[in-house]
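S.K.: just a sequence and a predicted model for now, questions to come.
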Amino acid sequence: MRVRVLGVDPGLTRCGVGVVEGVAGRPLTMLGVGVVRTPVDADLSHRLLAVEQGIEQWLDEHRPDCVAVERVFSQHNVRTVMGTAQASAVAMLCAARRGIPVALHTPSEVKAAVTGSGSAGKAQVGAMVTRLLRLGAPPKPADAADALALAICHIWRAPAQNRLQQAVALHAATAPTTTKGRTS
């Protein structure tokens, strides 16, 4: 089943967005890529509003089945990680408001899915995104390429994750229950 995914590489100054459509194991199609930018000197609340408005426009235009957001991880610069977390929360809120499922992927998961190495550099990710989507050049800036990589990662990983979740649910539903040390 073809799926359309909006990838979001959260950031307060540059929030990468990219839409990819396809099926795991088949050629994928890029439907759009860009960056939602906010002015560094603007008030935080206005910057978050600008990110929200930008993501809403992408959701309106592309109508994704799912939104894949980079999972925020601890960085040395607390200010940077706070802005990233805030932009991430805005993206998740926009999707939830519309009833669109959200998937979180770590940077190493995305890199491993796209390049085969969880420690790949930005240039490697950009090169593989270009190759996988049959683009003429790597998307610029790197935030845009990272957003496409998130969407690709989700398309490739979601079927396996869904099967795993179904197996866990089936096991839980069929496992004997225990009451006071006895199985029923």
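M.R.: Nice, thanks for sending it over.

S.K.: make it CA atoms for all contacts and neighbour counts henceforth
M.R.: Will do.

S.K.: just the buried residues of the helix ranked longest in the chain, please?
M.R.: Taking DSSP state H as the criterion, the chain has its longest helix at helix 142-174. Buried residues in helix 142-174, counted by 16 or more other CA atoms under 10 Å: 142-157.

S.K.: and here is the other one:
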Amino acid sequence: MPRYASRSWRKFDPAALAERSGVAAAAAFTGTRRVLGLDPGSLRTGYGIVDCDGRGDVHVASGCVQVRGASLAMRLHQIHRRLLELVEEYRPDEVAVERVFMHRNADSALKLGQARGAALTAVVAHGATVYEYAPRAVKLALVGNGGADKAQVAHMVRVLLSIDEPATTDVSDALAIALCHAHARRSAARLAAMGSPG
């Protein structure tokens, strides 16, 4: 995940995270939800699938979609097709992805945006709801530090899901995004319970 320019010492606020992401407006908070975290790229798209409920999170599957092709259009087609196959197999209820941010390299930003679009149109076609999180929010949710590096994020992913170290940063980033969303969902559920009468 790219570094974010904001201050890294700001305290993590689960309620604010849930509200900003839109989770607080979700109709249902109870039961197990399957979350697909995505870390899109024009050559590699990491994915992480987690089942979450009010008690914790369980790793279902994770990996990296690697595409090849002489043209960007062909690579985007492969991303879209592979993601369609992925959501058909695992049927996620919700999808979490990093929010778009300004990139210094315009060409890289354009390719990233196109890869992101190819991935998201595939998951939306199956009816999954998409939620977005700033890179710093993901790091805060997992590590407690918005300036955490990739090694720290990967370590917390391993600890929280009781799995071996993810093979690549694309995979650990995708799982981190899924876990961030799971955290926001539980925070929203607690807020809803506190606000309910009786």
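M.R.: Received, thanks. Computed from a predicted structure; not experimentally measured.

S.K.: what would you report as the TM-score here?
M.R.: With the length set by TM-score structural alignment, normalised by the length of structure 1, the two chains reach a TM-score of 0.82; 162 aligned residues with a CA RMSD of 1.8 Å.

S.K.: ok so, going back, other SSEs contacting the longest helix of structure 1?
M.R.: strand 3-9, strand 14-22, strand 29-37, strand 66-70, strand 102-105, helix 107-115, helix 122-132 (3 or more CA pairs under 8 Å, 6 or more residues apart in numbering; DSSP states H and E).

S.K.: how about whatever helix or strand comes next after that helix, aligned to which bit of structure 2?
M.R.: The helix or strand immediately downstream of helix 142-174 of structure 1 is strand 178-179, counting by DSSP states H and E. Following TM-score structural alignment, strand 178-179 of structure 1 has no partner segment in structure 2.

S.K.: again with stretch 87-98 of structure 1
M.R.: Aligned by TM-score structural alignment, stretch 87-98 of structure 1 corresponds to residues 115-126 of structure 2.

S.K.: what distance separates the matching stretch from the centre of its chain?
M.R.: Computed by CA atoms, centre = their mean, to the nearest Å, the separation of stretch 115-126 of structure 2 from the middle of its chain amounts to 13 Å.

S.K.: please apply the same query to stretch 171-185 of structure 2.
M.R.: Distance of stretch 171-185 of structure 2 from its chain centroid, counting by CA atoms, centre = their mean, is 5 Å.

S.K.: what range in structure 1 matches that stretch?
M.R.: Under TM-score structural alignment, the match for stretch 171-185 of structure 2 is residues 144-158.

S.K.: equivalent analysis for stretch 84-98 of structure 2, please.
M.R.: With TM-score structural alignment as the criterion, stretch 84-98 of structure 2 aligns to 56-70.

S.K.: contacts for the matching stretch, please.
M.R.: If you take CA atoms under 8 Å, 6 or more residues apart in numbering as the criterion, stretch 56-70 of structure 1 is touched by 3-10, 17, 19, 31, 88, 91-92, 94-95, 100-107, 150-151, 154.

S.K.: pick the most buried one from the helices and strands packed on helix 142-174 of structure 1.
M.R.: Among those, strand 3-9 has the highest mean neighbour count (mean count of other CA atoms under 10 Å), at a mean of 28.

S.K.: that one vs structure 2, average distance?
M.R.: For strand 3-9 of structure 1, the mean deviation from structure 2 after alignment is 0.6 Å (mean CA distance after the TM-score superposition for structure 1).

S.K.: ok, residues contacting that strand?
M.R.: Residues from elsewhere that reach strand 3-9 of structure 1, judged by CA under 8 Å, 6+ apart: 15-23, 59, 63-70, 88, 91, 143-144, 146-151, 154-155.

S.K.: tilt between it and strand 14-22?
M.R.: Here the directions of strand 3-9 of structure 1 and strand 14-22 differ by 160 degrees (axes from the mean of the first three to the mean of the last three CA atoms, to 10 degrees).

S.K.: how about strand 3-9 of structure 1, which residues of structure 2 does it hit?
M.R.: Under TM-score structural alignment, strand 3-9 of structure 1 corresponds to residues 33-39 of structure 2.

S.K.: I figured residue 34 of structure 1 hits residue 17, correct?
M.R.: Yes - Residue 34 of structure 1 is in contact with residue 17 according to CA atoms under 8 Å; the separation is 5.4 Å.

S.K.: good, we can wrap up now.
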